[in-house]
Every structure is written in structure tokens, then in C-alpha cells.
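> Sequence first, predicted model second:
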Amino acid sequence: MISVEDGLDLYLREVSKFPVLTREEEQDLFKRLARGDQNAREQIVRCNLRFVVKMALRYQRQGVALPDLIQEGNMGLLEVVDKFDPNKGFRFSTYAAFWIKQAIQQALCKQSRLIRLPIRKSRMIGKITEAAKSFAKREGREPSADEIGRIVDLPAERVEQLAQWNEPALSLDSARDEDSPTLEEMLPQQGVASPAERAMDDQMRTRVRGAVKGLSEREQRVLSLRFGFQGAKALSLRHTSHHVGLSQEGVRRVEKKALEKLRRPQYQPLLAGLL
């Protein structure tokens, strides 16, 4: 039996055999198509399959397998052949790119999420993802929300909000590694905690309070709100930002810096097993 990987490899080798059309060849094929020559249509499609693969590669690892992305892109290609007007003077691939991209993004919207997002929001998430990838390739590091926002002309807070929607759903059967419990096993069971569990919880809170004394007042405040150290409900980045007067990106930076401090050797006796 041929595996998915083998099948994809065979497909890629096959489409690479079809040459990229010159402008003159493209014009000639569309003239033949206008006269009803379906062989010309097939040749146009075959010679642009490689272009679909190139576009599908931009969207891989976003929740839909690459072969499925290619298939959706091919559907967009088939649709656009009959819409293209060669008399307007631009190349077919320039016109087809929008339709192919739209077909792929709609597939991502429908298939990659348990929560269906509006098409417009999914496209904006795709735009942010592309901007982040291009930035990382160019600069050799991940961009901040502010940097992405400047690229896609959105506020940093909006970029962070859309990025959260782009997080993949986790299965309750998933675990961090082979020796770790699954998410289902880590979820608290319904019912009242036992005396032993309450005692352990109190001990953990005492250890955490002792450790965070070494942090700045702002770092203590952010961690307390984000993780519910004072017994209150843990807050999201957005709600924490409202409490401390920082942007969400600012809260994220303070939280990251504080956790890095708590991983230092002097805090390990207090926080062993917690970080």
C-alpha cells in the first residue's frame, strides 16, 4: 500500500514534468480554449499544478494536511480557468493566485478548527501567519505583536487576539511526553477536594508566595493575576492588562521575565516540581 508521503512524492514528481508556460504559449492556449478546445484547458491546468503546490506550501502545518491543501488549491485553479480574460494583459498565475489562495484558506477555516471562524477572520489570521513567517525568515527571529501589526496594519492587541484564535485545539488524550499524564488526567475531578488535597494546595501556595517575594512588585502582581496565586480565578492576558495598566504584549513580557527569574537555582527548593 502506498503511504500518504509516497503518494505526495509521486504527485510532486509528476507535476514537475509539466513546463511553466511562457506568456506567448499561455495566450495561444487561451485563444484555443475560447474556440472550445478542451485539450487547451487541460494543458493550462496541468502546467499550473506546480504553482498550486507552491501556494499550498505556505499554509502547511496549520491543521490541514498538505495533500488536502493541494487538492483544495486545485479546485480553485479549475474554477478560475474559465474566469480569466487574457485580453487584459496580465499573466494567468497573477489572476489565479487569489482564487487558489481563497480556496485553500476556506479549507483551513472549515477543516482545521473545532470552532468555525468567519471567513474574513480566518483570512486575517492567514495574513498574520504569512507576515510572521516572512519576518522570521528575513530577520532570523520571531516578530513581536507590534512588528506584525505594523506589517498587516493592525493594532498589536488585535494581532494577539487573532493569534489566540489560531492556536490548535488540544486533545484530552495528549500529553507533554511519554512520562507525563494526559490532559484528561490532569483535569480536576468534580466534587469537593479531600483534606489531603487541600493541605497540599495550601502548602503549594505558601511555597509560591515565598518565591515571588524576590520579584518586583509589578512581576508579583502580574503572576498573581495570571495564575490566581491569591486564590482568585486566573485571568487572561487581556483582563490582566486592564488591571495592571499594560498592553497585552507588555503583560506577556513581564510574565516571561518573572518566570525566567523563578527558574534560577535559588528558587528551586521552593518551586521544585511547579515550574
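Great, that's in hand.
> going forward, measure contacts between C-alpha atoms and count neighbours the same way
Will do.
> buried residues in the helix or strand harbouring K110?
Taking DSSP states H and E as the criterion, K110 maps to helix 92-111. Of the residues in helix 92-111, those buried under the neighbour-count criterion (16 or more other CA atoms under 10 Å) are 92, 95-97, 99-110.
> tell me what the helix or strand hosting L223 is packed against?
The secondary structure element spanning L223 is helix 217-227 (assigned by DSSP H and E). For helix 217-227, the packing partners by 3 or more CA pairs under 8 Å, 6 or more residues apart in numbering; DSSP states H and E come out as helix 237-244, helix 248-262.
> another one to put next to it:
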Amino acid sequence: MSTTLLESDVLACDPHQLYSHEIASYPLLSSQEVIELAQCMEQESEAEHERKHMPFPSASSLALGGAHMQQAKQRLIECNLRLVRSIAYKYRGFGVEMMDLIQEGNLGLIHAVEKFDYKKGYRLSTYATYWIRQYICRELARQIHKVRIPIYLQERFKLARHLLETSREPGKHDQSLANLMTAYEVAESQVISVDTCSLDIEDQELTPEEQCIRDTQLHMLRKLFTQSELTKRECFILCLRYGLSSSLKQGTLESLLSKEQEPDRCEQSYAHIGALLGLSHEAIRQIELRAIKKVQKQVQVMQAAGQEIHYADFF
């Protein structure tokens, strides 16, 4: 009896322990159960779309379909909450409360469940892990970087985020995509260092699900570059600055990259890019800033049009 009371006191005093105790009641799902729930969400979404376009849809039919889809979504989320907690635990020790990290990770899980496509053959846990990490890293960046850092010091901090993540990532280029979109969404008055990680390590062979995630992200990034009306030179400079040249050398980069000039997958300095293009250090920096402002403006236009967009959508 006394032991039970003691455990209750501990749970009452520690929100993290209480939360862990609560989510432990949700059973893990088998691969087949995940597919069935995802199919249910898909079918109900299609049925809801059809009902909305009926001449006289009944309120009860609309409500029933929405309830079934929400139940399937809720179960996928609840049964993966322990995954969020385990990932958030790896990011403790940076001055951010554990429950705040878990809350951000849960938002990433919700985003992953909404975007998950079971037909592509990859596992929900793999797909969700990446979104959870991105949302947690975004919160860490928001909490940690409170003071504006001079540009010359930003160059020294490029490997900072590499120290935050020691576990295997779904493709080394994904982190560069995250850094690039972070730069797009941050105004000059805000504080974000260009904390790209080194990409000079040979890429590991990607699994099918990792390749699918990366292909989707690269497609979205190319689309954003096109909508932002970047010139070939601006696209080239952004890709080299953020280590994306090898992945994005198709299309707009194709005419600028020769076999003799093709750079490696590391983020490049202003001086190196200037040598490739025959321009000064300052000219490259100005072109980069102009390109980033173009993309920032395009993101604002998309948001004003009602399109939900986050930098995490691109990594």
C-alpha cells in the first residue's frame, strides 16, 4: 500500500513521469494495423470529398465520415507517442524542458501521420522519426539562438548542429535542406546562425523509404526555387552555400556545372564560389542575400494565399 502511494506521489510531482505512465497504456501497432488505419483515413477522406460535392449531403453522413477518419488518425498518433518521447530524450540538456521538446515532437508526429502514404512502402515509424526530429530541432534553434551573431562568427558555427544529432539521419542532404529553409524564414533582426553540418562524409546507401523522403523534399525545394523566380546564378550559389549541389545539379544547375567544375557535397565558402564564377566574396554574399529574400517573399505569398507552409516541409 505504501509503495503504491509513493509511486502516486512521484507521478504527481513529475509531469514527465506522469506523461510516460499515461502513454504506456497505448499498445504498439503492427505493420498491418498501420496500413489498415492509413487505408481507413484515405478512404474516409475520399468519401468525404465526394459527399461534399453531392447536391444535398446530409449533415449526419458528413459527421460520421469525419469521425471515422479522426478515430483512425488519433489511434496512429497515440500509438506512436512513445516514439516521440524516446527521440526527445536524446535532445535533453540544452536548456529546454523535456515536456516542451515532447510537445514539439508530437506536432511533428501529427504532421507525419497526415502526410503518410502507405502505398510508397516505407514504415510510418521511419517517416515519423524524421519529422519529429525536425520539429524538435526547430524548437531548440528558437530557444537557443537569442543573440544576433555577426556574419564572421556564423562561419565558425557551421558544425554546431552536427553536435546535436549523433544518431543516423535519413540522408545527409536532409539537414542542409533544413538549414536552408531556416534561413528563408528568419528575418535579419532575428537570430539564426547558418548552422549547416559538414557534408564531406560519403553518403551511406539510402533505404527505399529514406530515398522517397529525400526525393519528395528535393522536388518541393526545386518547385519553390522555380516559383521564387531565382536566376540560374542565384540557384547555383544557394545550392553550393548549403551543400545541395550534387542533389540539385539537374535543371537550373545543369548549364552552370561542368565536369571540371562540379563541386563536392560540402557547403562552400564565398571565396570558393567566387573563384568558380569569377566574382568577389562580397558579390557572392549579396547574391545569396538577394536570393534568400526572393524565397522569403514567395513563402509569404503562399501563406497569404492560405497555403500552410513550414520550413520543416522541405526536410
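Cool, the structure landed. Just so you know, these numbers come straight off a predicted model, no measurement behind them.
> Need the TM-score from the superposition.
The TM-score (TM-score structural alignment, normalised by the length of structure 1) is 0.44; 136 aligned residues with a CA RMSD of 3.3 Å.
> how about the helix holding L223 of structure 1: buried residues?
By neighbour count with 16+ other CA under 10 Å, helix 217-227 of structure 1 contains the buried residues E219, Q220, R221, V222, L223, S224, L225, R226.
> Same question for stretch 38-57 of structure 1: list its buried residues.
Neighbour-count burial for stretch 38-57 of structure 1 flags 40-41, 44-53, 55-56 (criterion: 16+ other CA under 10 Å).
> what about that stretch, how long is it end to end?
Taking CA to CA, to the nearest Å, the span from the opening residue of stretch 38-57 of structure 1 to its closing residue is 29 Å.
> again with stretch 107-122 of structure 1
Criterion CA to CA; first-to-last residue distance in stretch 107-122 of structure 1 is 10 Å.
> circling back: from the buried residues of helix 217-227 of structure 1, pick the one nearest M124 of structure 1.
The shortest approach to M124 of structure 1 among the buried residues of helix 217-227 of structure 1 belongs to R226, at 27.5 Å (CA to CA).
> Quick one: end-to-end length of stretch 138-147 of structure 1, please.
Across stretch 138-147 of structure 1, the terminal residues are separated by 13 Å (CA to CA).
> Sorry, wrong one. I was asking about stretch 72-85 of structure 2.
With CA to CA, one end of stretch 72-85 of structure 2 sits 21 Å from the other.
> Which positions within that stretch qualify as buried?
Of the residues in stretch 72-85 of structure 2, those with enough neighbours to count as buried (16+ other CA under 10 Å) are A72, K73, L76, I77, E78, C79, N80, L81, R82, L83, V84, R85.
> Repeat that for stretch 150-165 of structure 1.
Of the residues in stretch 150-165 of structure 1, those buried under the neighbour-count criterion (16+ other CA under 10 Å) are L154, A156, E157, V159, E160, L162, A163.
> Keep only those of these that are in helices.
The subset of those located in helices under the criterion DSSP state H comprises A156, E157, V159, E160, L162, A163.
> The host helix or strand of L11 of structure 2: what's the following helix or strand?
Here L11 of structure 2 sits within helix 2-13, counting by DSSP H and E. Sequence order places helix 15-23 as the next helix or strand after helix 2-13 of structure 2, per DSSP H and E.
> what number of residues lie near L259 of structure 1?
A total of 15 residues lie near L259 of structure 1 under the criterion other CA atoms under 10 Å.
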